[in-house]
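Q: Next input, structure requested:
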Amino acid sequence: MSATMIKEFRLPDLGEGLTESEILSWKVDVGDTVSLNQVIAEVETAKAVVELPSPFAGVIKELHEQPGSVVEVGKPIVSFEVADDAGGSPSVPSGAPPADAASNSGDTPKREPNLVGYGAVVESSGRPTRRARNFGPVAGLVETQPVDFPTPVEPAPTAAVVSAQAETKPAERPRSTPPVRKLARDLGVDLLQVPGTGPGGLITREDVQHYAGQAEQPAAITAGRAPAGGTGAGERETRTPIKGVRKHTAAAMVQSAFTAPHATEFLTVDVTPSLELLAKLKDSRAFAGIKLTPLTLAAKAVLIALRRTPALNSRWDEEAQEIVTFHYVNLGIAAATPRGLTVPNIKDADALPLPQLAQALAELAETARAGKTTPADLSGGTISITNIGVFGIDAGTPILNPGEAAILGLGAVRTMPWEYRGEVALRQVLTLSLSFDHRLVDGEQGSRFLADVGAILAEPGMVLTMV
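A: Predicted structure coming up:
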């Protein structure tokens, strides 16, 4: 019988630079035999749901985390029992670099394989140490933020007070992570009173919940029951942890709203000719089996209009103090998913003819609804469209996707009285809402772009004058 050894798989950073992920589900159980690169779990980062492949071929020995757990990058999540081949080298993912000679020597600690090659050297403690930070005397919550209020003049302290202050030892802030500190604040727990059971005395979520005397509730933390004599309807408020896609979206929107100076313009357009064109295309052999919607034509109109106003397909590089103008279009489409708003994009959309563009839009929507959008699909966008019309909304002021110069909102198509050939007739009308970064796009450029998109949708034959 060949010898075996136990190998731990630590949560990788997936190449995104993120600090934590949530375990959504395990695809394996303890005792299962798995092969190299077999999918063993689904995790949700701040950007997307990702499938984790196994870095080893062997038997599942232990699952260290349960579904719903938020795990820091680098923390063990599963242990494998693998064959100890001659040199004791574990199986590694395909594409991982070979271990160098020094890593096999007795003087250098071995580095563990992960999804992006080989990670940092694993210290004996299993966790990098951090320099302790000292603070002054703390009462109540341990985290406070300075506020620049006028400081009232107080009398000088007496000698007795000075002596007492000199004898007070500065309190050391307990070691914990931001999510744990947030949980402590929600539960009204003073972290100075909580003993840490994690590595090096780290305070974990379980420590806080145990101290607060309540069981873990991964989905929501509820508080504030109905007062005596009230309706008896139960809990009066629900607190849901801010994490995953929702947390990332919120941070991105705040960054965008307070970094890029937004300007928004509106244009209402008679799109009856575009809807008539869609009806004809659906009956044509070239579009058989392809889903066509007003979004399809609007996306193509955006791609054509960008050729005349490339400023809307650019990015402000603050660090380099440069304006980056893209000569390709990665077209983002805002998608509402069960886990929150995402903006996946179609790479090189400007190079796709209409049938392929329509197919790409359909696949993007299906993938987003299934929660299978990859981090690569969510990065690198250059301009976006948000279709608020599907919710019955006519217009809005879209917030830019960070790093992009513009976003176009499509309103609902409505049958309305409209001036047509000198008379009033019932026509199909929608409103376009264009938000743009005023550092990159002047009002004239934004107006010309919006007018071009509107002209194409109002009369698709106008394309002949623009290309």
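Q: okay, CA-based contacts and neighbour counts for the rest of this
A: Fine.
Q: Could you point out the helix or strand that follows the longest strand along the chain?
A: As assigned by DSSP state E, the longest strand anywhere in the chain is strand 423-437. Downstream of strand 423-437, the next assigned helix or strand under DSSP states H and E is helix 443-458.
Q: which residues touch the residue nearest to residue 390 when sequence neighbours are not counted?
A: Computed as Cα to Cα, 6 or more residues apart in numbering, the closest residue to residue 390 that is not its neighbour in sequence is residue 412, at 6.5 Å. Residue 412 sits next to 388-394, 430-431 when contact means Cα atoms under 8 Å, 6 or more residues apart in numbering.
Q: which residues in the stretch 251-400 of the chain form strands?
A: Per DSSP state E, counting those that start in this stretch, the stretch 251-400 of the chain carries strands over the ranges 262-270, 314-317, 322-325, 331-333, 335-337, 340-342, 345-346, 383-387.
Q: Please apply the same query to the stretch 51-200 of the chain.
A: Here the stretch 51-200 of the chain has its strands, by DSSP E, counting those that start in this stretch, at 58-63, 70-72, 76-83, 111-114, 117-121.
Q: So what's the gap between the fourth one and the chain middle?
A: When you say that, I think you mean strand 111-114. The chain centre lies 26 Å from the centre of strand 111-114; the measure is Cα atoms, centre = their mean, to the nearest Å.
Q: which residues touch that strand?
A: Strand 111-114 is contacted from outside by 9-12, 55, 92-93, 96, 103, 118-122, using Cα under 8 Å, 6+ apart.
Q: Another for comparison:
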Amino acid sequence: MTVKEFALPDLGEGLTESELVSWKVAVGDTVQLNQIIAEVETAKALVELPAPYEGRVSQLFVEPGVTVAVGERIVAFEVGAAEDAAEEPAAERPEVAPAVDAAATADAPEPNLVGYGAKADSATRPQRRARPGIVTVSVQTETKRHTVAGERPRATPPVRKLARERGVDLASIPGTGERGLVTRHDVEAFLAAPAAPAAHLATSAETPSAVPGARETRIPIKGVRKATADAMVRSAFTAPQATVFLTVDATPTMELLDRLRAGTDTRERRPGLLTVIAKALCIAVRRTPEVNASWDDAAQEIVQFGYVNLGIAAATPRGLVVPTIRDADALGLGDLAASIRSLAETARAGRTSPEAMSGGTITITNVGVFGVDAGTPILTPGEAAILAVGAVRRQPWEHRGDIALRDVLTLALSFDHRVVDGEQAARFIADIGRIVADPASVIALV
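A: Reported below is the predicted structural model:
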């Protein structure tokens, strides 16, 4: 039997760290190859980690809520003893990982990266060289190490938060984790004791700020929120941005949508306003390709794209994400509607992959779903334009020389003024507005 440690792999897209959201296994569990063992949150998405080995989970090095660097160990497996572990009574299972056969571990191939799963037969894979600085073998010789008097107790941020919320002084709790780490179980066991001495209660300086009725709440800046903030600052202070607005009578489009919905068999392919505007954008790009472009500072070139990879800004419980519909200009209304719906559902579930949020050429953000009429959206880094779609309002509007109640909305286009001139931006948004006001006008633009 050998013990193999699994480090957080490179998840791609230049990501260097991830937050461990939850474990799907516990110490002592027997896992199968490619079984999902954990969820981690990158700066872009939730990612499931598959088991790289078949065996028994012997140790979890990281608790949920902790941010882990790529290459840092997160779990250890006892490999080659799965059947023995399954048959052995739980009370008799060893709590300590046995010494590792270093030679055997060095010869064993590493698991491949997340998203591809582990391969059942790795005999034909070339051996990878171990990355410098990453621990691949360890020997554990004791089950408990308590905090030394006078030292700041070792605990992860979630455990410290739990202790603050429950008014417990961590220094009074013996840590049973690795190197004296105070775990959540240690805190809960302390609280479950018959009576906790008064001296063990936290001082007023440790009173939590994130409690009901508190005057302040501190929220760690990490994950999607951190990535979004970095991207917006980079975009706002790199590209000179300007915005043009257009208010348009969208009544003909709303009437068209009523007819299209009535004739659509499946809900997935039923177009909405965003679908029509996305299609209008793809058509308008043909006449004004300057908006579907990027500024390459290193090469001192403007790159114009002959395709539209359309980013759709989506508000999710985890923050703002911008997944991409690739080659959106090649899709009809039904396929575009299905793509937008699938993209939104995946984003809200937190399952959008990092790859799906890269490679965009132009973006749409639908602020109208929040009842907002207009705004000045900030560019997605690397793109030259972003279109904001406002709410549809039933209001008085000039129509055929008279005043009538019409469905009116406002479009806002922010653009990189290094790449796009004001005239080009105005022509582009006017083309989109013309399609929304008169869908038949697309014939003149195609």
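Q: circling back to that earlier point, out of the strands of the stretch 51-200 of structure 1, which comes closest to residue 446 of structure 1?
A: strand 70-72 (42.7 Å; Cα to Cα).
Q: And that closest one, how far out from the chain middle?
A: From the chain centre to the centre of strand 70-72 of structure 1 is a distance of 15 Å (Cα atoms, centre = their mean).
Q: Report the aligned residue range of structure 2 for it.
A: Here strand 70-72 of structure 1 aligns to structure 2 at residues 67-69, judged by TM-score structural alignment.
Q: compared with structure 1, how much does the matching stretch deviate?
A: Once superposed with structure 1, the aligned residues differ from stretch 67-69 of structure 2 by a mean of 1.5 Å; criterion: mean Cα distance after the TM-score superposition for structure 1.
Q: Quick one: residues in contact with that stretch.
A: Identification of contacts with stretch 67-69 of structure 2 by Cα under 8 Å, 6+ apart yields 8, 16-20.
Q: Measure how buried the aligned residue in structure 2 for residue 279 of structure 1 is and give me the count.
A: Counting by TM-score structural alignment, residue 279 of structure 1 corresponds to residue 258 in structure 2. For residue 258 of structure 2, the neighbour count with other Cα atoms under 10 Å is 13.
Q: counterpart of residue 318 of structure 1 in structure 2?
A: Match for residue 318 of structure 1 (TM-score structural alignment): residue 297.
Q: What ranges does the stretch 1-150 of structure 2 have for its helices?
A: 82-87, 102-107 (DSSP state H, counting those that start in this stretch).
Q: Only the buried residues of the first one, if you could.
A: This points to helix 82-87 of structure 2. 82, 85 (16 or more other Cα atoms under 10 Å).
Q: sorry, back to before: how close does the match of residue 318 of structure 1 sit to residue 419 of structure 2?
A: Here the criterion is Cα to Cα, to the nearest Å. By it, residue 297 of structure 2 lies 11 Å from residue 419 of structure 2.
Q: who are the neighbours in contact with the match of residue 279 of structure 1?
A: For residue 258 of structure 2, the contact set (Cα under 8 Å, 6+ apart) is empty.
Q: Using JSON lines, please lay out the strands of the stretch 51-200 of structure 1 together with distance to residue 452 of structure 1 and mean neighbour count.
A: Listed next are those as JSON lines, based on distance: least, Cα to Cα, whole Å; neighbours: other Cα atoms under 10 Å:
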{"stretch": "strand 58-63", "distance to residue 452 of structure 1": "56", "mean neighbour count": "20"}
{"stretch": "strand 70-72", "distance to residue 452 of structure 1": "47", "mean neighbour count": "19"}
{"stretch": "strand 76-83", "distance to residue 452 of structure 1": "53", "mean neighbour count": "21"}
{"stretch": "strand 111-114", "distance to residue 452 of structure 1": "49", "mean neighbour count": "20"}
{"stretch": "strand 117-121", "distance to residue 452 of structure 1": "48", "mean neighbour count": "15"}
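Q: of all those strands, which lies closest to residue 164 of structure 1?
A: Short answer: strand 70-72, nearest of those by Cα to Cα, at 41.1 Å.
Q: just to revisit the earlier point, pick the most deeply packed of the strands of the stretch 251-400 of structure 1.
A: For the strands of the stretch 251-400 of structure 1, the largest average neighbour count (mean count of other Cα atoms under 10 Å) is found in strand 331-333, namely a mean of 27.
Q: Structure 2: matching residues for that one?
A: Mapping strand 331-333 of structure 1 onto structure 2 (TM-score structural alignment) gives residues 310-312.
Q: and that stretch, how far from structure 1 on average?
A: Counting by mean Cα distance after the TM-score superposition for structure 1, stretch 310-312 of structure 2 comes out at 0.6 Å.
Q: what's next to that stretch, contact-wise?
A: By Cα under 8 Å, 6+ apart, the residues outside stretch 310-312 of structure 2 that reach it are 322-328, 340, 357, 360-365.
Q: mind redoing it with 6 Å?
A: Stretch 310-312 of structure 2 is contacted from outside by 322-325, 360, 362-364, using Cα atoms under 6 Å, 6 or more residues apart in numbering.
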